[in-house]
Structures are given as structure tokens and as C-alpha cells.
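# Here you go, sequence then predicted model.
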Amino acid sequence: MNTLDFPFAGRTLTALPSGALWDRAAGWLCVSDLHLGKSDRVARRLGLMLPPYEVAETLDRLAADLAATDARTLICLGDSFDDLAAAEALDETDRLRLLGLQAGRRWIWIEGNHDPGPSGLSGEHRAELSVDGLTFRHIATPAAGPEVSGHYHPKHRVGPESRPAFLFDADRLILPAYGTYTGGLRATCAELSALFPGPSFAILTGPRPVLVPVTAGTARRQHPPRVRPLRRAG
């Protein structure tokens, strides 16, 4: 698996091709916006039937990342479920698989706007988490930092290709959506430009993560921060 190391808030973090964030030194893996059960919610609210495979596909991806990194802690940055009813309706096979992934590691559920409360699953349930000099929350706060958040499902385009992307500057890091059935916002949209008024960078996910400067708001194109070469995890 190709990964990309980059500096943030005095530490070296690793962007995985899937959109997960890994701190190799601290032993934690962070994901955002799994939106498990989205097909269930769409069926309930809109009467539309989507292929009901997104939970299994998302858990497959998560299991692979946990195996590759051997992370001791998993931090879910909110909107892990598409709503609380989707968490309650989780198929028993998927529930048992999720419990298996939790076994032997610390598992932290951060509250999101889609799942604003305990889901009935094991693990720690937090409004936000401060650890290792970072604050983990679902939605970025303009005045706070350094922080790691999700919510916006950022994407960025290089040439004809648009991919889910990490966005970051010196104080703020926003993760891409990790779930199978998730859309996204352009890195240069008004909401994200307001959060990144100065120089910022994107790491495009995919088989080979790519780091590029972003022009957002009043940002100017800058040389990207020094990063380590692509490497295999583990």
C-alpha cells in the first residue's frame, strides 16, 4: 500500500490511500464520515433502493487499514452512521464484524451531526477528543487549532481528475469521507475557503496519494511542505 507522510502540528502523519490518517509514532488511526447504513436511511426516508453493500465495503477497507497499520487506537470523527436508526438497524453480521475489529484496541466514536449521540455500540463516545496536542472533532471551528476534523467530505481536482482529499494548513486538517456512499465538496468552495484563508495543501487519495497546493480564498500557490517519499505501510 502506498502512503504519504506529511508534517502537521509538529508531528509526522501519514495519509493512507483510503482516506484514513495514521500516526505511526502514537499508534492511532483516524477515519471520518463512514456513513454506515446510508442505503438503509435512503430507503426509509426516500423509498429509493440502493445496493446494500456499502457497510461491507467500508468495513472491508477499514479492516485492511487496521491490519496494515496494526493501530492500537481507532478514532472515528463522526457521522460514522448515516443516522441513529441506521446504527440500530445494523445487520447482525456487520455488527459482529465491527465488534471483531474493536477487539484488542481502543475505539473512540466522536459525535457527528448525523449521529449526535451513543449508538449502543461498545467503545468510548465523545463530543470531541484532545490527545497528543491535537483536538479531534467532527466539524472544524474557525478559531481553534491544531485540530483534526471531517464533515465536509473535501475533494480536489488536478487536471481532469477529482478525488477525495485531505486538506490542511499549519493549524487545521480535514479528512476526506471514508464511507462508500459519500459525495464531496470542492476544496475551493466557499465553506472550505473560509476555513483555509491562507496557504493550504491537499493530499489526493487513491492508489498513489498526491500532495498539491490549493488556491482557496486569498491563498497563494506555495511550494508544498517537505514530505517523505511514498512508502509501503507496515
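Cool, the structure landed.
# Every contact and neighbour count from this point should use C-alpha atoms.
Fine.
# Against Arg41, how distant is the residue of the chain positioned farthest from its centre?
Farthest-out residue of the chain from its mean C-alpha position, per CA atoms, centre = their mean: Gly47, at 28.3 Å. Gly47 sits 9 Å away from Arg41, going by CA to CA, to the nearest Å.
# And the residue sitting nearest the centre point of the chain, how far from Glu92?
Central residue of the chain (CA atoms, centre = their mean): Ser32, 3.0 Å from the mean position. Separation of Ser32 from Glu92 (CA to CA): 23 Å.
# what does Ala103 give?
For Ala103 relative to Glu92 (CA to CA), the value is 16 Å.
# what residues are up against the closest residue to the residue nearest to the centre of the chain other than its chain neighbours?
Once flanking residues are discounted, Ser32 sits nearest to Leu77: 4.6 Å by CA to CA, 6 or more residues apart in numbering. Contact analysis of Leu77 by CA atoms under 8 Å, 6 or more residues apart in numbering lists 30-33, 109-112, 136-138, 149-150.
# again, 6 Å this time
Ser32, Ile110, His138 (CA atoms under 6 Å, 6 or more residues apart in numbering).
# In TSV: the residues you listed, plus secondary structure.
Shown next, in TSV, are the contacts of Leu77 (DSSP: H, G, I helix; E, B strand; the rest coil):
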residue	secondary structure
Ser32	coil
Ile110	strand
His138	coil
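# Closest one to Pro116 out of the residues you listed, please.
Checking those against Pro116 by CA to CA gives Ile110 as the nearest, at 8.7 Å.
# Flag every buried residue along the lengthiest helix in the chain.
Determined from DSSP state H, the single longest helix within the chain is helix 54-69. By neighbour count on 16 or more other CA atoms under 10 Å, the buried set for helix 54-69 is Glu54, Val55, Ala56, Thr58, Leu59, Arg61, Leu62, Asp65, Leu66, Thr69.
# Centre of the chain to it, how far?
13 Å (CA atoms, centre = their mean, to the nearest Å).
# here comes the other one, which I'd like you to weigh against the first:
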Amino acid sequence: MNSHSFTFSGAALTALPSGALWWAQRGLLCVSDLHLGKSERIARRGGTHLPPYETQDTLDRLAADLDATSAKTVICLGDSFDDLGAAEALPESARLQITRLQAGRRWYWIEGNHDPGPVALGGAHLAELPLGPLLFRHIAEPGSQGEISGHYHPKVHLRTRAKTVTRPAFLMDRDRLILPAYGTYTGGLASHDPVLDALFGPDALAILTGRQALAVAMPRGSSRPAASKSGA
């Protein structure tokens, strides 16, 4: 089994190796920070011209997770598009694929800081979504409980004998869970960064993504490799 199952705020959840979160009891798949259209947005603003394949790759991976889980509800946890212009510039093939993925499913777009308003695609557009014991929003807020969010694109640096390994990761303690970025062209913030370090209690865990979802103690400031800065 390559996924990692755990209980959070009374809900039985599973972290998938892809970075998606599965809530089997609700038939719900949650992903965060797709950043669809990032290559278009960078080029439009005069940046480096990246190969424009990240939207297709991200949607293909999402389709695979939906097929594997047979999810009936999908929550996209904010920053689904790199900005509103990127949403408007999506190629027709991507729009059609999103429509196919939405067919027969409840689909929620949570507003993020990159895409703060509705876009011309199906589904509900919400600032946040409470479901049972959980609250889904884009950015973690102090004092929250049962909160599931994204925004920070958390990554973990782990030392091995030969090198330092960096992986996107879920971060969690008893009060909050932050998802890794799901999008193909996304950087990340290291778990030892003071911003993330301050959000989590001393017993926080990191669930690494990749070939296998693996839970480890969340690396904090003292775990920071000398040659690393932020992982972004």
C-alpha cells in the first residue's frame, strides 16, 4: 500500500502519493494549488518560456486519482489557476477535460490568493467549505481546529548518507493539515521555514509524497541542511 491512512479531527483520511487527500467515508478527493496555466502566465508577464505541458500533466494526474478512488466529490483547495488570466487562457482541450472530470461529481473551487474570484467553469466557487468535523480553506488561520488548507506548497528536506532528499509533503498536527501543491510547475516552502514552523505544534508530522506516502516527524529549524534555503 503506497498511501498513508490516518485520523484527523475524527475523520479517517488517506494521503495519496500524488499529494491528493482522500476521505473515503465521504467519497471526497481534495487537491490543492493546481496552478493551471502557470507557463502561460509566466510567458505573458515576460518571464522564461517554459514548455506549456504542465496543465495537461496536472489534469492527467488528477484524472488518474479520480479513477483510482471513484471520488464523487472534489475540492480544489485554492490557487487552482495561476491567475485569472491563466484561467481565461486555458486551451479548449483543458476546458473539455475539466468538464469531463466534473461530470457526475460535486465540484468545489475554493478561492485562493492567485484566483480570488469565480471563473467560467462549472462547480461551486466558495471562500471556504465546512464539512462535518473539517473546514476546507486556502490559507491556514491561527486558532483553527480541523482545518485543511494549502497555499504554502510545503516540502521536506531529509538527509540521507549520500545526499539531501527534497519531497513535497503534507504537514499536520492535531489542529491543522496543510496539503502539498498538486500542480506540476510549483515550487515549495521548506517545513523548517519559520512561517510553517510557527503554525505547528511540537508533535507535528510530515507525510512525504512520491513513490510512497511516508510519515516522519516534521523537520524543524534544527533539521535545516546547511546548503538549503527554502525549497521554493
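Thanks, I have it. What you see is a predicted model, and the numbers here were worked out from it, not measured in a lab.
# ok, now how distant is the counterpart of Thr209 of the second structure in the first structure from Pro164 of the first structure?
Aligning on TM-score structural alignment places Thr209 of the second structure opposite Thr205 in the first structure. Distance of Thr205 of the first structure to Pro164 of the first structure, given as CA to CA: 6 Å.
# out of these two, which sits in the more crowded spot?
Pro164 (28 against 25; other CA atoms under 10 Å).
# What distance do you get for whichever residue in the second structure pairs up with Phe166 of the first structure to Trp107 of the second structure?
Counting by TM-score structural alignment, Phe166 of the first structure corresponds to Phe170 in the second structure. The gap separating Phe170 of the second structure from Trp107 of the second structure is 22 Å, by CA to CA.
# neighbour count winner among the two?
Phe170 (30 against 20).
# quick one: that one and Arg176 touch, right?
No: counting by CA atoms under 6 Å, Phe170 of the second structure does not reach Arg176; the two are 10.4 Å apart.
# wait, doesn't Phe81 of the second structure sit right on Lys38?
No: contact criterion CA under 6 Å: Phe81 of the second structure and Lys38 do not qualify, at 7.4 Å.
# Between these two, which has more neighbouring residues?
Phe81 (27 against 24).
# got a list of what the more buried one touches?
His35, Leu36, Ala87 are the contacts of Phe81 of the second structure under CA under 6 Å, 6+ apart.
# among the residues you listed, which are in helices?
Ala87.
# Who wins on neighbours among the contacts of Phe81 of the second structure?
Neighbour max across these (other CA under 10 Å) = Leu36, 29 neighbours.
# thought that residue was touching Gln56?
No: in this structure Leu36 of the second structure lies outside contact range of Gln56 using CA under 6 Å: 8.7 Å.
# The longest strand along the second structure: which residues count as buried?
In the second structure, assigned by DSSP state E, the strand with the most residues is strand 164-172. Using 16+ other CA under 10 Å as the test for burial, strand 164-172 of the second structure gives Thr166, Arg167, Pro168, Ala169, Phe170, Leu171, Met172.
# Could you do stretch 93-110 of the first structure as well?
Taking 16+ other CA under 10 Å as the criterion, stretch 93-110 of the first structure shows Arg97, Leu98, Leu101, Gln102, Trp107, Ile108, Trp109, Ile110 as buried.
# now for the residues you listed, which pair is the farthest apart?
Arg97 and Ile110 (20.0 Å).
# quick revisit: report the contact partners of the match of Thr209 of the second structure.
Pro17, Gly19, Pro164, Ala165.
# check which helix or strand covers the closest residue to it other than its chain neighbours.
With sequence-adjacent residues excluded and distances taken as CA to CA, 6+ apart, Thr205 of the first structure is closest to Pro17, at 4.9 Å. Secondary structure here is read from DSSP states H and E; on that basis Pro17 of the first structure sits in neither a helix nor a strand.
# do you know how far Pro17 of the first structure is from Arg232 of the first structure?
11 Å.
# which of these two has more neighbours?
Pro17 (22 against 11).
# show me what contacts the more buried one?
Contacts of Pro17 of the first structure by CA under 6 Å, 6+ apart are Thr205, Gly206, Pro207, Pro209.
# can you tell me which residue in the second structure aligns to it?
Checking with TM-score structural alignment, Pro17 of the first structure has Pro17 as its match.
# Also Ser122 of the first structure?
In the second structure, Ser122 of the first structure lands on Gly122 (TM-score structural alignment).
# what about stretch 58-77 of the second structure, distance to the chain center?
12 Å.
# for stretch 164-176 of the second structure, same thing?
11 Å.
# what about Ala68 of the second structure, distance to Leu34 of the second structure?
Taking CA to CA, one finds Ala68 of the second structure at 19 Å from Leu34 of the second structure.
# and the end-to-end length of stretch 7-24 of the first structure?
13 Å.
# Can you give the distance of it from its chain's centre?
11 Å.
# for stretch 196-214 of the second structure, same thing?
13 Å.
# what about Glu111 of the second structure, how many neighbours?
23.
# Would you agree it is in contact with Leu129?
No: Glu111 of the second structure is beyond contact range of Leu129, at 10.4 Å (criterion: CA under 6 Å).
# distance of the match of Phe166 of the first structure from Thr99 of the second structure?
Distance from Phe170 of the second structure to Thr99 of the second structure, by CA to CA: 28 Å.
# Which residue ranges of the second structure form helices?
Counting by DSSP H, the helices of the second structure are 38-44, 54-69, 84-88, 92-102, 194-199.
# quick one, which of these is nearest to Ala181 of the second structure?
Nearest to Ala181 of the second structure, of these and by CA to CA, is helix 54-69 at 10.6 Å.
# List the contacts of the closest one.
Contacts for helix 54-69 of the second structure (CA under 6 Å, 6+ apart): Leu36, Gly37, Gly183, Thr184.
# mind running it again at 8 Å?
Contacts for helix 54-69 of the second structure (CA under 8 Å, 6+ apart): 18, 20, 22, 27, 29, 34, 36-39, 94, 97-98, 101, 182-185.
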